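Q: fold the stuff below for me.
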Amino acid sequence: MRTVVFDLDGTLADTSGDLIAAANACFVARGHAPLLDAQDDALIAFQGGRAMLRVGYARVGLEGAALEALVEADYKPLLGYYGAEIDRYTRLYPGAVDAVKTLRNQGFATSICTNKPEGLARDLVARLGVAELFDALIGADTLPVRKPAPEPYIAAVEQAGGTVARSLLLGDTVTDRETARVVGVPSVLVSFGPEGRGIERLAPEALLDRYEDLPALALRLLGAAD
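A: Model (predicted):
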């Protein structure tokens, strides 16, 4: 079965506001002002919790082993802050729900492969009301490895009832591009994230400018149903 695998943060939903709020809560708890800006630092948010902490603490002069120790110490608190208000600012990208529904009506399986911890990812898609639109969800801790290792992607396809050779990955970062490369499947990167069309530098098989174009693009890359 043809399968479209979706990344979550920065691909299905703009989660940057809630991620940055969680990082800023860590900084405030340490006696600092909020160190990240919800708009200017959105790209950093999609690089993960540790990346946000690292950038923030570097802005107040920390570096080296002291910086890394604080990043590790605050990672679990960050997840706690984030989980407590996981959908305060988060919104699905325009057209995402209709595009997924169209794909499913056309016989595609759909799944999520994310480097967000599985519990948080399941909570978020449930709160956003889209859990039933995906046949499988693989998170950062579902398996012993995460993207760009191939195993999470392969599991996301196979658990959805799909065939890896007839699948593609829709994402927004170099991690997604590299995952598709190591698996040997097409990568489609969205151009409506913080980097805009600059993401084209990663040379994906296609760019997606708007979700309305996804069903036709999937058909072009994966072909008609058997």
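
Q: when you work out contacts or count neighbours from here on, use the C-alpha atoms and nothing else.
A: Will do.

Q: show me where the protein has strands.
A: Using DSSP state E, the strands assigned to the chain run over residues 3-6, 13-14, 91-92, 109-113, 136-138, 167-171, 187-190, 206-208.

Q: the structure of the following sequence is requested for comparison with the preceding one:
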Amino acid sequence: MRTVVFDLDGTLVDTSGDLIAAGNACFRDMGLGDLLDPARDQKTAVRGARAMLRLGLERAGQLDDAVVDAQFQPLLDHYARAISTHTTLYPGAMAAVDALTADGYRVAICTNKPLGLTQQLLTALGIDGRFHAVLGADSTPTPKPHAGHLIATVQAAGGDMARCLLVGDTETDAKTAAAAGVPAVLVTFGPAGADMAALRPAALLDHFDDLPAVVRNLIG
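A: I've put the predicted structure just below:
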């Protein structure tokens, strides 16, 4: 079966506002105040909790890997308590997903967000049940950019690695697709959009309206 696999943060949904709010909540608990900026630090936010913790602590002159490790779970806890306050789907995202499903494609999510938080967010946004498979960072022993994460996602969706592609928004997604030997489609509207062309993906996506045609061109 032809399969389209999506990254989540920065690809289907803009989660940066809620991620940064969770990071700042951690820093306030530590007595450091808000160290992350919702506009300036979007690119770091979609790289995950540890990246945000490292950036904030570096700005405070207190970067310490032990502190990053200790604050990782508290940040996730803050995030879980307010997971969809600012988060929005990118325009046309679910219309494209539904169009692909109607055309007979399998659709899936492969994200480095923990599975529990992923499922919580999909439910909050009202889009749970719209994908044939959803795998998080803790769903496999080797998350992205390891090919195994993508392969496991395609298998769970009932798809075929010979006819699939990955839609993402970061270098991690580009590396994952390359490792698995499948095309990467990178969005230009995510936080790191301006950097995507340099990664030389199979296609760049400026709007989800264009995705069905891009998919047909790449995997039939």
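
Q: if we can go back for a sec, for the strands of the first structure, give me a markdown table that also has mean neighbour count and distance to K101 of the first structure.
A: Output for those, formatted as a markdown table (neighbours: other Cα atoms under 10 Å; distance: least, Cα to Cα, whole Å):
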| stretch | mean neighbour count | distance to K101 of the first structure |
| --- | --- | --- |
| strand 3-6 | 26 | 12 |
| strand 13-14 | 20 | 16 |
| strand 91-92 | 16 | 14 |
| strand 109-113 | 28 | 9 |
| strand 136-138 | 25 | 15 |
| strand 167-171 | 27 | 15 |
| strand 187-190 | 26 | 18 |
| strand 206-208 | 18 | 17 |
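
Q: so who does the counterpart of C110 of the second structure in the first structure touch?
A: Alignment note: C110 of the second structure maps to C113 in the first structure; criterion TM-score structural alignment. For C113 of the first structure, the contacting residues are 5-8, 137-139, 152-153, 156, by Cα atoms under 8 Å, 6 or more residues apart in numbering.

Q: tell me the one of these nearest G107 of the first structure?
A: V5 (13.9 Å; Cα to Cα).

Q: from D69 of the second structure, how far off is the equivalent of that closest one over in the second structure?
A: V5 of the first structure maps onto V5 in the second structure, with residues paired by TM-score structural alignment. Computed with Cα to Cα, to the nearest Å, the distance linking V5 of the second structure and D69 of the second structure is 30 Å.

Q: ok, now L32 of the second structure?
A: Distance from L32 of the second structure to D69 of the second structure, by Cα to Cα: 17 Å.

Q: just T142 of the second structure next, same as before
A: Distance from T142 of the second structure to D69 of the second structure, by Cα to Cα: 19 Å.

Q: repeat for G92 of the second structure
A: Counting by Cα to Cα - G92 of the second structure and D69 of the second structure are separated by 37 Å.

Q: re earlier: in CSV, list the strands of the first structure along with distance to L128 of the first structure.
A: Compiled in CSV, the strands of the first structure are given as follows (distance: least, Cα to Cα, whole Å):
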stretch, distance to L128 of the first structure
strand 3-6, 15
strand 13-14, 9
strand 91-92, 8
strand 109-113, 14
strand 136-138, 15
strand 167-171, 19
strand 187-190, 20
strand 206-208, 22
